[in-house]
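Novice: Fold the following for me, if possible:
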Amino acid sequence: MRLTTPAGLASRAVLGAAISGMVLAGSLAIVVAIATAGGMILSAYGSDLLGFVRITPPRLFWPIVWSLCALGATGLFVRAIVRTVRTERAAFLEGASPLSETEIVETSSIDSAVERLARQVGIPTPTVRIDSAATPLAYTTYRPDAPLVGAGRDETPVIVLSTGLVETLSQSELSAVLAHEIAHIANDDLRLITVLLVPLVAAETLAEDEGSTSNVFELCGHLLSFVASIGVGVFSRGRELAADRAAAVMTGEPATLASALENLDESSTSKPTTDLRDHARSTNAINVLPTLGPANSGTGLRSTHPSLETRLDQLRSLARD
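Specialist: This next block holds a predicted model:
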């Protein structure tokens, strides 16, 4: 059951996909160019060597070598992207324990709320895990062994709640946050955002050292990363507002989600940032609040979340209707 209004979000989805598609094409073009250049250098030395031993290769021999170099480099590049995404998924679940293995007293209420909300929107009940982080976090991710892109609808996502979030919110506010995350699942947001994150990961793979521009390829990698993050932001901000609207409809209490967002925002700014994950690309795109600080929430092109004021205004409007 989809809870979004496709017509209203179609333009954002198309624009985000177009930007990310261009970034992925650019990243692959750079990899192919590097590999082909390497093949040409190899052919220059190889021609001299073959000429020394009086061997004349067929006319298409070296172009085939260049093509094989490009194909091999592309394969290695794709493999690196897959490994990065799966490593990050594993990091998002590292230290997160099943509800049955935690000491929080809200276990039964969380279980019942998730089951009720999932049944309400007609999706399989997602798994819930608890992270011991003191920073309030609520995000959804796939298991590391799930398909990289386009995980099937039978692939059950995992909702992760931090101890800090559970301790900060009341039961009704916690249910509203869970409704927000379940709305993301019902709207296929997790699957779609993963598709858009692949070009970002690809671009960042070209420029592994942050801030380093030692050559033209790293410079291109940084530029492509910047553009890719714009595409992710354009898409993600719309989906966050849609998930807020859906959560308000599911719970029938827009004011409760508004209260939860305000409490989480205050708690997030007052706690140290040591609990934030080093690799937060995917988490940041589907967390109920941005995990990377104010720069990722607001009106900036790269912001993954709308400003808190925008979200609260929407919820207040829904409460008045």
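Novice: only C-alpha atoms for contact and neighbour calcs from this point on.
Specialist: Will do.
Novice: how far is the helix or strand where Leu15 lies from where the chain is centred?
Specialist: Following DSSP states H and E, one finds Leu15 within helix 6-52. Here the centre of helix 6-52 is set off from its chain's centre by 22 Å, with Cα atoms, centre = their mean, to the nearest Å.
Novice: Packing partners of it?
Specialist: helix 61-93, helix 189-206, helix 216-251 (3 or more Cα pairs under 8 Å, 6 or more residues apart in numbering; DSSP states H and E).
Novice: Mean neighbour count added to those, as a markdown table?
Specialist: Converted to a markdown table, the helices and strands packed on helix 6-52 look like this (neighbours: other Cα atoms under 10 Å):
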| stretch | mean neighbour count |
| --- | --- |
| helix 61-93 | 17 |
| helix 189-206 | 23 |
| helix 216-251 | 23 |
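Novice: With distance to Ser108 added, can I get the ones you listed in CSV?
Specialist: Shown next, in CSV, are the helices and strands packed on helix 6-52 (distance: least, Cα to Cα, whole Å):
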stretch, distance to Ser108
helix 61-93, 21
helix 189-206, 26
helix 216-251, 18
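Novice: Can you say which of these is nearest to Val105?
Specialist: helix 61-93 (21.2 Å; Cα to Cα).
Novice: List the buried residues in stretch 302-311.
Specialist: 302-308, 311 (16 or more other Cα atoms under 10 Å).
Novice: now do the same end-to-end measure for stretch 296-312.
Specialist: End-to-end distance of stretch 296-312 (Cα to Cα, to the nearest Å): 17 Å.
Novice: which residues are contacting that stretch?
Specialist: 226, 229-234, 236-237, 240-241, 244, 258, 261-262, 284-285, 289-290, 295 (Cα atoms under 8 Å, 6 or more residues apart in numbering).
Novice: Would you do the same for the sequence below? I want to compare the two.
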Amino acid sequence: MKRILLFIMTNILVMAMVSIILNVFNVQPYLTSSGLNTQSLLIFCLIWGSVGSFISLMMSKFMAKRAMGVEIVDGNPQFSELVSTVHHLAKKAGLTKMPEVGVYQSPEINAFATGPSRNNSLVAVSTGLLNRMNKDEVEGVLAHEIAHVANGDMITMALVQGVVNAFVMFFSRLVAFAIDNAMRDENGRGGLGMFARMGVTIVLDIVFGIAAAPLVAWFSRWREFRADAGGAQLAGRHKMVAALQGLQRTIDVVDPELDAGNDNFAALKISSPKSIAFLFSTHPPLEKRISALQQGNF
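Specialist: Presented below is the predicted three-dimensional model:
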């Protein structure tokens, strides 16, 4: 129920913001009596694709806390060492405002960083990670997450996803219009009809979205290598390697209840299980990440 309410709230905000922006910029309908206005279509798709992505970014901390059950532990003496380590690494990375530090209940060995900006971020770790990793490994994981924050990876990911969303929408509507046109006779009669055209557009959105997913996944994998390099600079290469080796030993330990339905947070975490479809994986294989760090290939 919590996830459904978050989904509904996000979509209401997206629709409201899109409506306001379309009115402010006086964007005209892209389907007119004289045909398809590609300029209006492109602006429409850019607004829809970007606004949805950035509203998700702005709500990312709130959604992560609710969906993952993150408890903020700043000021909690039980987690004082965790908080002080995050703050130390954040200052070393040049952050002027310290991230919130949170813990979520899960046997999985993982952590993630999220938030709309460098000065408004959250670093959260699982109880499984705290219980099964030693001090150096934990510091390496935290350094990786702080590197994500310092690099502005949440913002760049939103930008990439927004642009991809826009072009997926643009080409699906362009192709749907072409199919509709091809089915009309010389007098302009026939065609798909409104509901069939909507159905074709939705199918094309899905097909083009799947086709574009490897591009977003590639960017996500690239930023993981960059965050590993940043983590090595902050905590030391040996601690970053130790953290990845620790994850490698425990990668198959997951919490099915928390993992199900939380795919939106997969790209935010430090690792993910091996995927058969590597092109769609948000994380490179741990062995490649370890090798890159050991060889200094970053």
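Novice: Any idea what the TM-score is?
Specialist: Once superposed, the chains reach a TM-score of 0.66 (TM-score structural alignment, normalised by the length of structure 2), with 239 aligned residues with a Cα RMSD of 3.7 Å.
Novice: Relative to Leu161 of structure 1, which of the helices and strands packed on helix 6-52 of structure 1 is closest?
Specialist: helix 61-93 (10.6 Å).
Novice: for the closest one, packing partners?
Specialist: Using 3+ Cα pairs under 8 Å, 6+ apart, helix 61-93 of structure 1 sits against helix 6-52, helix 189-206.
Novice: Need the winner for burial among these.
Specialist: helix 189-206 (a mean of 23; mean count of other Cα atoms under 10 Å).
Novice: the inter-axis angle of that one versus helix 216-251?
Specialist: Angle, helix 189-206 of structure 1 to helix 216-251, by axes from the mean of the first three to the mean of the last three Cα atoms, to 10 degrees: 170 degrees.
Novice: Residues touching helix 189-206 of structure 1, excluding its own?
Specialist: By Cα under 8 Å, 6+ apart, helix 189-206 of structure 1 touches 16-17, 20-21, 23-24, 27, 77, 80-81, 84-85, 140-141, 148-151, 184, 217-218, 221-222, 224-225, 228-229, 231-232, 235-236, 239, 281-282, 285-286.
Novice: if we go to 7 Å?
Specialist: Residues from elsewhere that reach helix 189-206 of structure 1 (Cα atoms under 7 Å, 6 or more residues apart in numbering): 17, 20, 23-24, 27, 81, 149-151, 184, 218, 221-222, 224-225, 228-229, 232.
Novice: What angle do helix 6-52 and it make with each other?
Specialist: Orientation check (the same axes, to 10 degrees): helix 189-206 of structure 1 against helix 6-52 gives 30 degrees.
Novice: Can you tell me which of the buried residues of stretch 302-311 of structure 1 is closest to Arg320 of structure 1?
Specialist: Arg311 (14.5 Å).
Novice: what residue of structure 2 takes the place of that closest one?
Specialist: Per TM-score structural alignment, the equivalent position to Arg311 of structure 1 in structure 2 is Arg289.
Novice: thinking again about what came up before, of all the helices and strands packed on helix 6-52 of structure 1, which one comes closest to Pro272 of structure 1?
Specialist: helix 61-93 (18.9 Å).
Novice: Just after that closest one, pick out the following helix or strand.
Specialist: strand 96-98.
Novice: Give the other helices and strands that that following strand contacts.
Specialist: Packed against strand 96-98 of structure 1, as judged by 3 or more Cα pairs under 7 Å, 6 or more residues apart in numbering; DSSP states H and E, are the following elements: strand 127-131.
Novice: The strand it packs on vs structure 2 - mean distance after superposition?
Specialist: On superposition with structure 2, the mean distance recorded for strand 127-131 of structure 1 (mean Cα distance after the TM-score superposition for structure 1) is 1.0 Å.
Novice: can I assume the match of Arg311 of structure 1 sits in a strand?
Specialist: No - Arg289 of structure 2: not assigned to a strand; according to DSSP: H, G, I helix; E, B strand; the rest coil it is helix.
Novice: need the helices and strands packed on helix 61-93 of structure 1 in JSON lines with distance to Ser112 of structure 1, can you?
Specialist: Listed next are those as JSON lines, based on distance: least, Cα to Cα, whole Å:
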{"stretch": "helix 6-52", "distance to Ser112 of structure 1": "30"}
{"stretch": "helix 189-206", "distance to Ser112 of structure 1": "23"}
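Novice: and of these, who's closest to Pro136 of structure 1?
Specialist: helix 189-206 (19.8 Å).
Novice: now the angle from that closest one to helix 61-93?
Specialist: Orientation note: helix 189-206 of structure 1 sits at an angle of 130 degrees relative to helix 61-93 (the same axes, to 10 degrees).
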